[in-house]
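K.L.:
Predicted model and sequence follow; I will ask about them next.
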Amino acid sequence: MPVVDAKALFAHAIKRDYALAAFNISSLDSLQAVLWAAEAEASPVIVQVLRLTEEYVRDVETYLDAVRLYAGRCKVPVLLQHDHCSSVEEAKLAIDRGFGAVMYDGSSLSFEENAANSAEVARYAHERGVWLEAELGSIPGMEDNCFTDRVEYTSPELARRFISETGCDSLAVSVGTAHGGVAGNEHLPLDFDRLEALVCACPGYPLVLHGAASMPDALREYVNLYGGSIAPVHICSEADIARACRSGVRKANMDVDNWLAYTGALRQFFSERPGEFFPTAYLEFARNAWENEVRHKLRKVVGSSGMATDFYGGTGK
């Protein structure tokens, strides 16, 4: 199946009232895990790439060619998106590299600067048929190797104005989530009153949740059982994220839980099989854990399982 158009994919999510799951990949293993999980669940999926991944792979163009090749042969709708471009220049470069969607993050700037930059990127993107996701409000935690503890919830009134002024196609909002959580050991409450107000202020518009992983105790304890040291954090519960995805959110970025599952599997493998050194053995074991976690998110959190067949009009192609 070809990599799909973002506009068509989001229109389907709005029509059928589900959220699209977005997962950042870091390697061929993680790409396979995400795509195979989506195929197993007959679910659309958004594959995302961060600047850190581009630095890791070094040859970005060849890497993206490989990603597009894999995605293009997938049996479900796949959208390729560049996540968290921190400058206008970086966003334009991602657009030129052929991503179907790009996220420009000007949330650390003033409203006026963020709106002006987002509008500039939106114009550049739309001239090339690319979808732009912007962000308004501040989400705490670590993202793309940058940490912020600043929390600024998104104003519904400002969100409506921001969308009108910038022409962005989707908007990441701050309603209580956190990138990887913040120090503490209790669940963060998600502000559903604010989310409802945002949905009412921007009817039919694709709202996005960043930091939508939940770091469940079972995954954290899995890593720690085999020698890890992952501390508890304040983070939204998976139940709240699932509820948000049934309450107007159309895209949810969920990564940390995949990383915990992968890391825990690697630790378990080496603990139980200390004499093993053939890479495909332990990489396959860890890849399976990543794939299973993605399947869980698609089925139980965003509710997109089975929607790929519906997207193609029941033909499956």
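P.N.:
That came in fine, so what should we check first?

K.L.:
okay, CA-based contacts and neighbour counts for the rest of this
P.N.:
Noted.

K.L.:
Quick check: the residue of the chain most remote from its centre vs residue 78, distance?
P.N.:
Going by C-alpha atoms, centre = their mean, the residue of the chain most distant from its centre is residue 275, 36.2 Å out. As for residue 275, its distance to residue 78 is 39 Å (criterion: C-alpha to C-alpha, to the nearest Å).

K.L.:
ok, now residue 223?
P.N.:
Distance from residue 223 to residue 78, by C-alpha to C-alpha: 30 Å.

K.L.:
Also residue 142?
P.N.:
From residue 142 across to residue 78, the span is 26 Å (C-alpha to C-alpha).

K.L.:
for comparison:
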Amino acid sequence: MALVTMKSLLEKAKQGHYAVGAFNACNLENAICVFESARQTQSPVIIQLHGSEVIYSKGQPLIDAIISLGDQYREIDYAIHLDHGESFAEATKCVRLGFSSVMYDGSSLPFEENVAITKQVVEMAHAVGVTVEGELGAIGNTEFGESNGPATLTDPAEAKEFCERTGIDCLAASFGTAHGLYKSDPKLDFDRVAALSELTGLPIVMHGGTGVPEADIKKAISLGVAKINFSTILRKSFLDDMKEYLNQNPDDLMVMDIFNAGNKGMIKAIVNAINMCGSNNKM
């Protein structure tokens, strides 16, 4: 089927008690790694770009390349998703570029303002069949020392109201994970995950999948998490393998060889994430 809406992927995942991995890609090399990993594992995947990655890649050329690649991996269902969209204008731009899903992150705004803008994004995106992910609660960032204290975690009752009033298709929630590399294992609030899933009835999204123990990932999936984001581990694995190759081959000036070494590391990381999500052999 190739390019599909993220909603269709997550509905199948929730029913099948697995999660779909969402992998950030800022260039063609990254996208190839995601597709190749999906083929090896026969898994659906979500290729996502943060707004900064859209700018870096010049937007349309990379989206066109991803869709062209998808034609070569026709057995794989995939979505193209905007990660942490910062405005209605950015979400609209990405819909026009060909994204099949967008996220609007108004989590730093007052509740009513977050509801109002998210609802606008939903109305715009749903009019053309595009999935919308919304966020409520503050997901931390280990790279900047942000933690997830009780005040930043998503309140299930508030999440129910947020989802009902906005009409989003899936909810990014804060329940103990953070972006970046953890210094110690994160402490996930599984009771909160269960309550969020039960009250909203929507697929729950886990941001900050890098470094979350496999047992915790599987438990979160069993409680309603259907999408898990991975980014930091992909970049780290790519750079680690590329650096090792350069150390062993300091005179190699073939960029293809150097990038290919990094690609192998990234593919290993993606395959591992897919297996933890339980989406392998779901095509």
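P.N.:
Sure thing, it's come through. Just so you know, these numbers come straight off a predicted model, no measurement behind them.

K.L.:
Once they're superposed, what TM-score comes out?
P.N.:
The TM-score (TM-score structural alignment, normalised by the length of the second structure) is 0.94; 279 aligned residues with a C-alpha RMSD of 1.6 Å.

K.L.:
follow-up on the earlier one: residue 142 and residue 78 of the first structure: who's more crowded?
P.N.:
Set residue 142 of the first structure next to residue 78 and count neighbours by other C-alpha atoms under 10 Å: residue 78 wins out with 27 against 16.

K.L.:
who's in contact with the more buried one?
P.N.:
Residue 78 of the first structure makes contacts with 2-4, 44-47, 71-72, as judged by C-alpha atoms under 8 Å, 6 or more residues apart in numbering.

K.L.:
and stretch 89-108 of the first structure, which stretch of the second structure?
P.N.:
Using TM-score structural alignment, stretch 89-108 of the first structure lines up with residues 89-108 of the second structure.

K.L.:
actually stretch 5-21 of the first structure, not the one I typed
P.N.:
If you align by TM-score structural alignment, stretch 5-21 of the first structure falls on residues 5-21 of the second structure.

K.L.:
Flag every buried residue along the matching stretch.
P.N.:
Within stretch 5-21 of the second structure, the residues that count as buried by 16 or more other C-alpha atoms under 10 Å are 5-7, 9-11, 13-14, 17-21.

K.L.:
Check the offset of that stretch from the chain's centre.
P.N.:
What separates the centre of stretch 5-21 of the second structure from the centre of its chain is 12 Å, taken as C-alpha atoms, centre = their mean, to the nearest Å.

K.L.:
now the helices for the stretch 51-200 of the first structure?
P.N.:
51-57, 60-72, 88-96, 111-127, 156-166, 192-201 (DSSP state H, counting those that start in this stretch).

K.L.:
Reformat these as JSON lines; add distance to residue 237 of the first structure and mean neighbour count.
P.N.:
Formatted as JSON lines, these follow (distance: least, C-alpha to C-alpha, whole Å; neighbours: other C-alpha atoms under 10 Å):
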{"stretch": "helix 51-57", "distance to residue 237 of the first structure": "27", "mean neighbour count": "14"}
{"stretch": "helix 60-72", "distance to residue 237 of the first structure": "30", "mean neighbour count": "16"}
{"stretch": "helix 88-96", "distance to residue 237 of the first structure": "31", "mean neighbour count": "18"}
{"stretch": "helix 111-127", "distance to residue 237 of the first structure": "30", "mean neighbour count": "19"}
{"stretch": "helix 156-166", "distance to residue 237 of the first structure": "23", "mean neighbour count": "17"}
{"stretch": "helix 192-201", "distance to residue 237 of the first structure": "13", "mean neighbour count": "17"}
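
K.L.:
can you redo the ones you listed as a markdown table with distance to residue 150 of the first structure?
P.N.:
Formatted as a markdown table, these follow (distance: least, C-alpha to C-alpha, whole Å):
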| stretch | distance to residue 150 of the first structure |
| --- | --- |
| helix 51-57 | 22 |
| helix 60-72 | 32 |
| helix 88-96 | 22 |
| helix 111-127 | 15 |
| helix 156-166 | 18 |
| helix 192-201 | 18 |
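
K.L.:
Could you find the closest non-adjacent residue to residue 152 of the second structure?
P.N.:
Distances taken as C-alpha to C-alpha, 6 or more residues apart in numbering place residue 138 nearest to residue 152 of the second structure, at 5.0 Å, with adjacent residues excluded.

K.L.:
In this structure that neighbour contacts residue 107, no?
P.N.:
Yes - contact between residue 138 of the second structure and residue 107 holds when scored by C-alpha atoms under 8 Å: they sit 6.2 Å apart.

K.L.:
does the aligned partner of residue 244 of the second structure in the first structure belong to a helix or a strand, and which?
P.N.:
Here residue 244 of the second structure is matched to residue 268 in the first structure, going by TM-score structural alignment. Following DSSP states H and E, one finds residue 268 of the first structure within helix 256-272.

K.L.:
ok, now residue 287 of the first structure?
P.N.:
Residue 287 of the first structure belongs to helix 279-296, assigned by DSSP H and E.

K.L.:
Let me see the contact set for residue 108 of the first structure.
P.N.:
114, 138.

K.L.:
where's it relative to residue 166 of the first structure, distance?
P.N.:
16 Å.

K.L.:
next one: residue 117 of the first structure
P.N.:
8 Å.

K.L.:
max-length strand in the first structure?
P.N.:
strand 78-85 (DSSP state E).

K.L.:
and the residue nearest to residue 152 of the second structure, what does it touch?
P.N.:
Neighbouring residues of residue 138 of the second structure by C-alpha under 8 Å, 6+ apart: 107-108, 148, 152-154, 173-174.

K.L.:
And residue 65 of the second structure, by the same measure?
P.N.:
Shown in contact with residue 65 of the second structure (C-alpha under 8 Å, 6+ apart): residue 28.

K.L.:
residues contacting residue 16 of the second structure?
P.N.:
Taking C-alpha under 8 Å, 6+ apart as the contact definition, residue 16 of the second structure lies against nothing.

K.L.:
List the residues that contact the residue farthest from the centre of the first structure.
P.N.:
If you count contacts by C-alpha under 8 Å, 6+ apart, residue 275 of the first structure has none.

K.L.:
got it, and residue 200 of the second structure?
P.N.:
156, 159-160, 163-164.

K.L.:
and which of those is nearest residue 54 of the second structure?
P.N.:
Checking the contacts of residue 200 of the second structure against residue 54 of the second structure by C-alpha to C-alpha gives residue 163 as the nearest, at 27.1 Å.

K.L.:
what residue of the first structure matches up with that closest one?
P.N.:
Match for residue 163 of the second structure (TM-score structural alignment): residue 163.

K.L.:
For its match, give its distance to residue 116 of the first structure.
P.N.:
11 Å.

K.L.:
ok, now residue 142 of the first structure?
P.N.:
On the measure of C-alpha to C-alpha, residue 142 of the first structure and residue 116 of the first structure end up 25 Å apart.

K.L.:
No further queries at this time; thank you.
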